[in-house]
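[1] make a model of this:
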Amino acid sequence: MNKKILTMPRWLKISIAVSVSLIVLFLVAGFIFYNMLTTSLPRYEGEIVVKGISGKVDVYRDSLGVPYVVAENETDGAFALGYLHGQERMFQMDLVRRAGAGRLSEILGPDALIYDKMLRTVGIKKTSQRIIKVLKPEVLKLLKSYSAGVNQYLKDSKGKYPVEFDILDYDPYKWEPEDCVIISRMMAWELNISWWTDISFTHLVQKLGEEKVKQVLPDWEENAPYVIPSETKSYPKLGTGLIEIDKDLRKILGINGTHLGSNNWVVDGSLSVSGKPVIANDPHLAYSTPGRWYAAVIRAGDWNVEGVTIPGIPAVVIGKNQNISWALTNIMLDDTDFYIEKLDSSGTKYLLNNSWKDLNISEETIEVKDSLDVKLKIRSTHRGPLISDIHPYSFLYPDKSLQRTAISMKWVGMETTEEVNSFYLLNRANNWKEFKEAVGYFSVPGQNFVYADKCGNIGYVFGGKLPKRESTSPTFVFDGTTEKYDWKGYVERPEIPDLFNPSQKFIATANNKTLKNFKYHVSNLWEPSSRIERITGLLTGKQKYSVPDFMKYQMDQVSPYAKMITQYIISAFNNVKATDENLSLTLDLLDDWDYEMNEFSQVPAIHSVFYKYLLKNTFYDELGDDLYNQFIFVSNVPYRSIEKMMKDKSHPWFNNTETPQNEDRDFIIRKSLVDALSELEKIFGKEIKEWQWGKLHTVTHKHTFSGQFSLLDKYIDIGPFPVGG
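    Have a look, this model is predicted:
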């Protein structure tokens, strides 16, 4: 009997072989990646024998993983904190210090060259080197001990660094005290909001003219007389490429926190259940993986403090010691100015007061991974560096007038300031006097310091170096050919009011205007008043407050700003019959809304998408794509502009310049709501019940590598999470 032999088709054999090979490769790659991840995990248990400390140091952790450092003296405590920061945040620390030092190209290659050029030109590393020389001896000693702790981690973990180092194929270099200062200065850079606005506002004037811009910029009359310099319109054209470079760098570093807002407040003992002051703080920096803060408790000799630290700095930035507590928000201080410079044909001199002055010219070498070194020439006037040298204008802006524009920059962060001294003293302050002394060393970024102590006192101190300007138009780029617009030094600290045990029994800040009728310019960049109004309402609504009350208030989602906008929406439809079913239902929902941005509610989604279209339908026709995106990026500017414009039904900016008819506020409101409903119907369908805010409004804590390796995003990012607010 003949047996029939079945043979497998060749194509099937090949397919199976390829499939098996891919599975094996995937498993091997997965095992290698898993091994890379697990071998770099921080140690939470065990004993480590190290050199560099004088006694035993114990580290305990609570149920949330927060470390409690117990040491016999401050230097040993700093060493331990450095080790802990290193083992849990080394890549984060290394990336930020590299950015500040202009050394990203060493690990990221030519694509990062533009960022290195920017921050080398700004001079964060050079500034940090100067700051190190003015630190108090005890502070420098602490930085050295902290650095030794970081370096001990680097030594102990050689070959087992976090997986990011393996992916980028490099090892971190030795940590130095100077790196701690760089980290501190990078925080100042992150919170520098006026870097964004001066150039954009000047561009507005150049495109639209003085009168048109007067109509839209918020707080135009703040420091009367307030007149745009007549020279502005005749300046060479300015590009916004510098701002785009900064935006991209912030995405890489996860420090895109310029305009997210923060709150702090304190009540004295007469308003608290406990009879003692209660203080609260919620700084809203950018969400990232890992997070920006590192919570810690330190018991090390006279250093007895707890709160949140910034990895790379041996200090609690926001927190308390055995005698006082403190909380911070951004002042929104205008501490940056830009100047249009006139250079001679050689590019080595600039015109000042009808005389040619020599530019200060230096050269640095940037090492670039997989490429040749790059020479960077940095040219500076007496005010600061020519930031227009950062990138080739000819590449980004073919317009020759843009290529010729030389812009210098003056920033408080380029000064030799002493924030690290401030943090040291702040951690050890025992009373109001010592607290004020500590804040007196703080210059940049400008911060609202709110205070409470165990004796029942509360207070507020303006923490920042405030430029003295004779100009009444500090929101624009200045003419650099004259000293007329130069800073005339800084406002003396005693001239800036503080607040101690006020009669209202509480203090609150929310990036709002903090100094009323102050003779010096502080800022035009305040956040809208809605947050401070809500906080003030909450702090005047009860006789006594507790810690749980404040925790609840920190999660409060009621928006006075939304209330203001919604009232205009309802008014715009008062005499209009809504024939569309969803439009009619929407108006009913808006009319009944309690203005809470609840994630499960549909009304916040409607309101927020409406607001997006309100901005676009109001500003886009005049501004165009690039300038519109710049204008809305620092959100408090259009928010406050709209708040101002809504009071005038016939405000000229509501008119669409691209149509023959003359539109007014109510027309734009009606169009924006119809546009919003159309978008929501496309996303979620016709049923309004499906339009929950949390489906649209999510939070994702993104890793630096997010978006670079799409298969990894779900493993390295945390989220998205539906949220209210």
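[2] for the rest of this, base every contact and every neighbour count on C-alpha atoms.
    Noted.
[3] show me where the stretch 351-500 of the chain has helices.
    All helices of the stretch 351-500 of the chain, identified by DSSP state H, counting those that start in this stretch, fall at 393-396, 400-403, 419-428, 432-439.
[4] here is a second sequence; please produce its structure as well for comparison:
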Amino acid sequence: MARLFRWLLRLAAALILLILIASGLAYYLAAQSLPEYNKQISLPGLSAPVEIIRDNANVPHIFGSFGASDEDVYFGLGYAHAQDRLWQMAVLRRTAQGRLSEIFGRRTLESDLFVRRLDIYGLSQQSVSAQSAEALQSLKAYSAGVNARILEINEDALGRGAPEMFLFNMPMAPWQPADSIAVMKLMALRSSHHLQDEVLRARTSLALADPERLQDILPDAPGKGITTLPEYASLFPGLPRYASAAPLPPKSSLFPVSPRGFGGASNAWAAAPNRSAAGGSLLANDPHLTLSAPGSWYLARMELATGGIIGGTIPGIPAILTGRSEQLGWGITASFLDDQDLFIEKLNPNTPEEYLTPQGYRTFTKRPSIIKIKDEPPVTLTLRWSENGPILPGSLFGLSAITPPGHVVSLGWTALDPHDTSLTAAIDLMRSSNVSQAIAAGEGFIAPSQNLVLADRTTIAQKTIGAFPARDARHHSKGRLPSQGWQRVNRWLGRAPYAANPEFTSPRGGILGNTNNKILQRPFPSHVSYSWGDTQRVNRWRRLMQSREVHTRDSFMEAQLDTVSYTARSLLPLIGADLWFTGGAAEDGSREKQRQTALTLLSEWNGEMNEHLPEPLLYAAWLRA
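    Okay, the predicted model is just below:
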């Protein structure tokens, strides 16, 4: 017995020793992958020394020494991105390429199939030649900086560049300008939602016996809107008069389209000098995207020939998308522009590889695409495009429920442009020195569409940037429902002129802003959207802005950190009007007493959604029930 105990003790000691050795080795390898900031290195691709200084928040400040060019600073940004976010950049690129399944297996196959059908990466490669010479130089310099970090990792045996890459063997190919364009298109995909809106509206229309109720269930944003729509069943009589109850397919956390209503939101506003206590313009921006780890944004400062710029970048994209220079500040909010349409394509009953157009039947544009899957045989996908856009399968977004027999669905989307100059526009915006130059720079922006809020020393403005689809005024569904792709009146007529994009400059009240709210009412086809963000934020913002004659930096910060729910303050009196102060006194500890206590708390609550208060929980539970 004693011998057995000794052997068990030795075995336990050996196991503990092995665990300690394995843990130490894992820590050493992971630590090797973490960046070292206090060092001097010589890297290929620079024309002069570049210094990257990080502050206490680890924000990199990138300076070029005497003789350095702007390209050297972009090189430094690429290097800093790759130091801190190499894994994130690798995942974003593979998502845009439709190559996640090579690493994660079948669970990401749905994402790869969808992105390959859109051909995001192929279109990005074609868009490289559309960039301006200056932007292309910046893209190449940024790519060289990323690749210099990859080379450093490989030559100096610095692990794999990121601790995550020990868990997932993801070989890192050199970064290219097309990769940055693809990441920008991926951001557009993640913020687009009109495809899902059209499917929901069509399925709801099919489920309703009374078509007038469609406007009640899916109402327009406040303000005068469209009054009538055709029944979806009248556009496609072959469909059953009910919506399919089949559940939508489960989505991987890496699927590039956010669930409807969760695509992110944003706030931005500005005050002119006459509404500022210091006599200068003020601008605030809160571009919140879907929560992730790491987050989508990466703060950085770049010292260019035109001056210093600091603000938010997205790893993989060599541009400060929201930030400021000494002369100009700019912020962005999602515009909710209706930049997507679904088209129902009628197949030739005799030749399913042909579809109907206004000129007769034509053959789909086709090409094969092979998707490799970890530990499984590859999948060969046939990509099909009509004149309206890529063909999507019925398994996506519940499309099968709204597709008549003998038809398929195609997607029209502004981001599917082989001459996408959005990155050139973003880089030109960074180099702008005043509001008018910034507005002019926005003309080249295609997607994602944004409301650009601007402030220079004397002027504030807001301009919607991004390509507006030009539609025929006789469009059958006004872009709100999937339409017949073979009808000329439903097809896009190119891009609307940039001058038609909403623009507000130097408002008389001295303050402007956007919380994804409806910004104007224009009749179709000059409309911006029929679907907007919630209106509660703009109402609360309006009250905060109008509560004082002049604003300061602190008052803008106070507004950004405000936690009062306008919705709660509006709904509580209505919902609780017949509940409060009813019934007699109740015994302590009884359910009736708890009910009365809860109602008393709510009746005295100002709507502040503070995490230390019980009222927000009571309100949320009550509203849900």
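[5] and the TM-score between them?
    Here the superposed chains carry a TM-score of 0.90, computed using TM-score structural alignment, normalised by the length of the second structure; 601 aligned residues with a CA RMSD of 2.8 Å.
[6] I'd like to know which of the helices of the stretch 351-500 of the first structure is closest to Val308 of the first structure.
    Of all the helices of the stretch 351-500 of the first structure, helix 419-428 sits nearest to Val308 of the first structure, with 11.5 Å by CA to CA.
[7] in the second structure, what residues pair with that closest one?
    Using TM-score structural alignment, helix 419-428 of the first structure corresponds to residues 422-431 of the second structure.
[8] got it, and stretch 331-344 of the first structure?
    Taken onto the second structure by TM-score structural alignment, stretch 331-344 of the first structure occupies residues 335-348 there.
[9] and the matching stretch, how far out from the chain middle?
    How far stretch 335-348 of the second structure lies from its chain's middle: 20 Å, per CA atoms, centre = their mean, to the nearest Å.
[10] and that stretch, what's buried?
    Within stretch 335-348 of the second structure, the residues that count as buried by 16 or more other CA atoms under 10 Å are 335-348.
[11] and the two most separated of the residues you listed?
    Based on CA to CA, the longest span within these runs between Ser335 and Asn348 and measures 38.4 Å.
[12] strands along the stretch 1-150 of the second structure, start to end?
    For the stretch 1-150 of the second structure, applying DSSP state E, counting those that start in this stretch gives strands covering 50-54, 60-64.
[13] one step back: need the winner for burial among the helices of the stretch 351-500 of the first structure.
    Greatest average neighbour count among those goes to helix 419-428 (a mean of 23), per mean count of other CA atoms under 10 Å.
[14] which helices and strands does that one pack with?
    Using 3 or more CA pairs under 8 Å, 6 or more residues apart in numbering; DSSP states H and E, the elements in contact with helix 419-428 of the first structure are helix 137-156, helix 177-190, strand 303-309, strand 316-321, helix 432-439.
[15] who wins for proximity to Asn360 of the first structure among those?
    Of all these, it is helix 177-190 that lies closest to Asn360 of the first structure, at 22.9 Å by CA to CA.
[16] for the helices of the stretch 351-500 of the first structure, could you give me JSON lines that also reports distance to Tyr490 of the first structure?
    Listed next are the helices of the stretch 351-500 of the first structure as JSON lines, based on distance: least, CA to CA, whole Å:
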{"stretch": "helix 393-396", "distance to Tyr490 of the first structure": "33"}
{"stretch": "helix 400-403", "distance to Tyr490 of the first structure": "33"}
{"stretch": "helix 419-428", "distance to Tyr490 of the first structure": "17"}
{"stretch": "helix 432-439", "distance to Tyr490 of the first structure": "16"}
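[17] among those helices, which is nearest Trp693 of the first structure?
    Across these, Trp693 of the first structure has its closest neighbour in helix 393-396 (38.6 Å, CA to CA).
[18] for the closest one, name the packing helices and strands.
    In this structure, helix 393-396 of the first structure makes packing contacts with helix 400-403, judged by 3+ CA pairs under 8 Å, 6+ apart.
[19] what's the closest non-adjacent residue to the residue nearest in space to the middle of the second structure?
    The residue lying closest to the centre of the second structure (CA atoms, centre = their mean) is Ser191, at 3.6 Å. What sits nearest to Ser191 of the second structure in space, not counting adjacent residues and going by CA to CA, 6 or more residues apart in numbering, is Gly263, at 5.1 Å.
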